[in-house]
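K.L.:
Provided below are the primary sequence and the corresponding predicted coordinates.
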Amino acid sequence: MNNFVMAIRHIMEKQHGKDIQRLAAVTVENHEHSLVLCEVQNDSNSNEQLENLCNKCIEPIISTCYRCCECNYSLHLTCAQLPNELKHPGHEEHTLKLVHISKVWEIIGCRACQFYTNGYFFECEICDYRLDVKCALLPTKIVHKSHKHALLQNYFQKSLITHWKYRGCLNCNGCGNRIWSSTYSFSCEPCNFYSDHACALLPHCVNHKWDKHSLILCFPPFTDHPEEIYCEICEEEIHPKYWHYRCRECDQSFHPNCIPRLGESRNMKFGRSIKVVGHPHPITSVRQGEFRSSCGSCNESLYGQRAFKCASCKYSLCFDCVPDLVDSGKLC
């Protein structure tokens, strides 16, 4: 079981005072079919586009889950029992409501991690405030392998404005990116250690089709590395101060953002199909367009970008063009 599922299970059991139920079948609002209890065997060498992800939190499913027998819809046991409303310390003014994205091409941005998602999210419609399921259920304190002390979650960084004024802007210890006052982060202020949500939520290990071994997230100082480290995907140098993934057996290193599963679309699930006007076949959402592929409507390059692709021919569309061409919302 992954760390996120364990964390939200603990939170829900603490709130409700009972174990997560294991029912033979469940029904979920906004999904037309029943879900049945089943075991999942994940193949570490499977196609990343078809990775088995939970439709609510967009985290990998690696054990018992609820699955729809008629479509690509699965849920963690815990996520199937998420509350419909949530009080969140980052938005104390109003209660957040659990919302489902119904359109295949629709995505929303999370206020905490700044990534887009097409999963479920908690929303305050009055304030236009949204958190994806993963960020909404994070505890206020976490233990992270990158630092010896527990890290506290900061909401909107209001307490750190004085720090910026006298000591300059804050930067994430994981990637070096600036942490803005409007974003969430984790910190150990006595040690001047800060991590944005994107880095704090990186998995400890991840599989990639370019390496038969699991890649391990590494933190400085790097005592077993050469002086210069290069990413196997983008072939650019990896900064010696920042986190990266490494396979010691194959002596390969990777920027976290270069691994497709951990890039800009890390909180999105792909594989849903839709029909569009002017094309005879269904098109399916994919994490990355192929080399030299372009949108059949606007002609923009889709290489490395999320897209919709036809399995029968080379036709592809970008996410922005799909709404104008959708065939009355017909799903496949």
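P.N.:
Perfect, I can see it now.

K.L.:
contacts, neighbours, all on C-alpha from now
P.N.:
Fine.

K.L.:
in this protein, which helix is the longest?
P.N.:
helix 3-16 (DSSP state H).

K.L.:
check which helices and strands the helix or strand hosting Ser285 sits against.
P.N.:
According to DSSP states H and E, Ser285 maps onto strand 283-286. Applying 3 or more Cα pairs under 8 Å, 6 or more residues apart in numbering; DSSP states H and E, we find strand 283-286 packed against strand 273-276, strand 307-310.

K.L.:
TSV for these, including distance to Glu232?
P.N.:
Shown next, in TSV, are the helices and strands packed on strand 283-286 (distance: least, Cα to Cα, whole Å):
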stretch	distance to Glu232
strand 273-276	32
strand 307-310	24
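
K.L.:
and of those, who's closest to Pro221?
P.N.:
Comparing the helices and strands packed on strand 283-286 by their distance to Pro221 (Cα to Cα), the top pick is strand 307-310, with 38.1 Å.

K.L.:
the closest one - contacts with which helices or strands?
P.N.:
Counting contacts by 3+ Cα pairs under 8 Å, 6+ apart, strand 307-310 is packed against strand 283-286, strand 316-318.

K.L.:
now the strands for the stretch 201-332 of the chain?
P.N.:
With DSSP state E, counting those that start in this stretch as the criterion, the stretch 201-332 of the chain has strands at 205-208, 211-218, 229-230, 237-238, 244-247, 252-254, 273-276, 283-286, 307-310, 316-318, 326-331.

K.L.:
take a look at this one as well, against the first:
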Amino acid sequence: MSTVFFYILTKTQNHKRDTMASTKPVNRPSVRHPSHNHPLRVCKVRGEDEIICSGCELELTGHAFKCTKSDCDYFLHKSCFDLPREIDHKSHPEHSLTLLHSSPYGQPYTCDACGEYGSGFTYNCSECQYDVHVGCAFIPETVKREVHEHPLTLLYNTPCKGREDGAMFICDVCEENMSENLWVYYCKECDYGTHVHSCPVYEAHEPKNRGGGEAEASLEALRMQSVMAARDELAAMHIRNQIKNSVIQFGDEPRYKWVYD
């Protein structure tokens, strides 16, 4: 065998070995969460991916957890991954609310905060059948809108609740009647109130009499602004919780357990 041929053969074998080593799967850590049967792994989600969190059912961007199974579309915000198992909430002072990872009723539940359906995580009182989206549970207690000179305060029922004349509260943005038990952002001084999601931002940007596809697209964009605000509040809650507790507990076991596969 000539020296030149041996050199070429050796370089080819070395290159093939280096290529195989570089394509070998990285043994990255995965993590278990009680909401899902498969291990989860940290990933980064782009806005254009249009991924919905399986926990709060809000849009997901940035760092998150994804199921390690390629055919499973289970994703979680980091903030949803670290939600406390039990909370005391001002909306339901009689009992603590327990985090459930699915509806306890065998079908979608109705959120007692915003009135919308949910099929993901819920903070639940089993005794009262009271349910709150995790995205609703941590919305701010006050908000400021450009269209109104005073801050709006979060109320856990409309100001019309209990009125003997049966009067219904009307959202000052969408002008729809609201169930007396729904949460509302309200200014007592001006008797001005709105739904807790979406509506408070509509009035600042969208004339009520606009119609057609342009209006629908714009309203959808504004709805997502409200969704993102709720997601940001969840993230802020997660940071506060990390500061308060170095390890979050689930019962007697650590909140999460690292495994390698």
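P.N.:
Cool, got the structure. The model shown is predicted, which means the values in this text are computed figures rather than measured ones.

K.L.:
what residues does Leu86 of the first structure make contact with?
P.N.:
Leu86 of the first structure makes contact with Thr95, Leu96, Lys97, Leu98, Phe122 under the criterion Cα atoms under 8 Å, 6 or more residues apart in numbering.

K.L.:
now, those that are in strands?
P.N.:
Thr95, Leu96, Lys97, Leu98, Phe122 (DSSP state E).

K.L.:
out of those residues, who has the most neighbours?
P.N.:
When neighbours are taken as other Cα atoms under 10 Å, the top entry among these is Phe122 (26 neighbours).

K.L.:
relative to Lys56 of the first structure, how far out is the closest residue to that residue other than its chain neighbours?
P.N.:
The shortest distance from Phe122 of the first structure to any non-neighbouring residue, by Cα to Cα, 6 or more residues apart in numbering, is to Leu98 (4.4 Å). In this view, Leu98 of the first structure and Lys56 of the first structure are 10 Å apart by Cα to Cα, to the nearest Å.

K.L.:
shared neighbours, these two?
P.N.:
Residues touching both Leu98 of the first structure and Lys56 by Cα under 8 Å, 6+ apart: Tyr120, Phe121.

K.L.:
where do the strands of the stretch 1-150 of the first structure begin and end?
P.N.:
25-26, 35-38, 65-68, 74-76, 85-88, 91-99, 108-109, 116-117, 121-124, 129-132, 141-142.

K.L.:
max pairwise distance over the ones in strands among the contacts of Leu86 of the first structure: which two?
P.N.:
Spatial extent of those (Cα to Cα) is set by the pair Thr95 and Leu98 at 10.0 Å.

K.L.:
need the residues touching each of the two.
P.N.:
Listed as contacting both Thr95 of the first structure and Leu98 by Cα under 8 Å, 6+ apart are Glu85, Leu86.

K.L.:
just the helices in the second structure please.
P.N.:
Listed from the start of the chain, the second structure has helices (DSSP H) covering 3-23, 78-81, 134-137, 199-205, 212-244.

K.L.:
export the contacts of Leu86 of the first structure to CSV and tack on distance to Gly109 of the first structure?
P.N.:
Below are the contacts of Leu86 of the first structure laid out as CSV (distance: Cα to Cα, whole Å):
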residue, distance to Gly109 of the first structure
Thr95, 19
Leu96, 15
Lys97, 16
Leu98, 15
Phe122, 11
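
K.L.:
closest to Ser328 of the first structure among the residues you listed?
P.N.:
Each of the contacts of Leu86 of the first structure was scored against Ser328 of the first structure by Cα to Cα, and Leu98 proved nearest at 25.9 Å.

K.L.:
can you redo the strands of the stretch 201-332 of the first structure as a markdown table with mean neighbour count?
P.N.:
A markdown table is the format used below for the strands of the stretch 201-332 of the first structure (neighbours: other Cα atoms under 10 Å):
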| stretch | mean neighbour count |
| --- | --- |
| strand 205-208 | 17 |
| strand 211-218 | 18 |
| strand 229-230 | 17 |
| strand 237-238 | 16 |
| strand 244-247 | 22 |
| strand 252-254 | 22 |
| strand 273-276 | 21 |
| strand 283-286 | 23 |
| strand 307-310 | 25 |
| strand 316-318 | 26 |
| strand 326-331 | 14 |
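
K.L.:
how about those in a markdown table, adding distance to Gln157 of the first structure?
P.N.:
Below are these laid out as a markdown table (distance: least, Cα to Cα, whole Å):
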| stretch | distance to Gln157 of the first structure |
| --- | --- |
| strand 205-208 | 29 |
| strand 211-218 | 26 |
| strand 229-230 | 33 |
| strand 237-238 | 28 |
| strand 244-247 | 26 |
| strand 252-254 | 30 |
| strand 273-276 | 40 |
| strand 283-286 | 35 |
| strand 307-310 | 35 |
| strand 316-318 | 35 |
| strand 326-331 | 41 |
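
K.L.:
quick check: the aligned residue for Ile52 of the second structure in the first structure?
P.N.:
For Ile52 of the second structure, the aligned position in the first structure is Leu53, judged by TM-score structural alignment.

K.L.:
separation between the closest residue to that match other than its chain neighbours and Ala7 of the first structure?
P.N.:
Leaving aside its sequence neighbours, Leu53 of the first structure sits nearest to Pro60 (Cα to Cα, 6+ apart; 4.4 Å). For Pro60 of the first structure, the distance to Ala7 of the first structure (Cα to Cα) stands at 14 Å.

K.L.:
same check, this time on His91 of the first structure
P.N.:
As judged by Cα to Cα, His91 of the first structure and Ala7 of the first structure stand 21 Å apart.

K.L.:
quick one on the thing from earlier: using TSV, lay out the helices and strands packed on strand 307-310 of the first structure together with distance to Lys87 of the first structure.
P.N.:
Conversion of those to TSV gives the following (distance: least, Cα to Cα, whole Å):
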stretch	distance to Lys87 of the first structure
strand 283-286	33
strand 316-318	36
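
K.L.:
any idea which of these gets closest to Ile238 of the first structure?
P.N.:
Closest approach to Ile238 of the first structure among these is made by strand 283-286 (27.5 Å; Cα to Cα).

K.L.:
where in the second structure does the closest one fall?
P.N.:
Under TM-score structural alignment, strand 283-286 of the first structure has no counterpart anywhere in the second structure.

K.L.:
what residue in the first structure is paired with Arg41 of the second structure?
P.N.:
In the first structure, Arg41 of the second structure lines up with Val36, judged by TM-score structural alignment.

K.L.:
now for the residue lying closest to its match once chain neighbours are set aside, how many residues are close by?
P.N.:
Once flanking residues are discounted, Val36 of the first structure sits nearest to Ala25: 4.3 Å by Cα to Cα, 6+ apart. Residue neighbour count, defined by other Cα under 10 Å, stands at 13 for Ala25 of the first structure.
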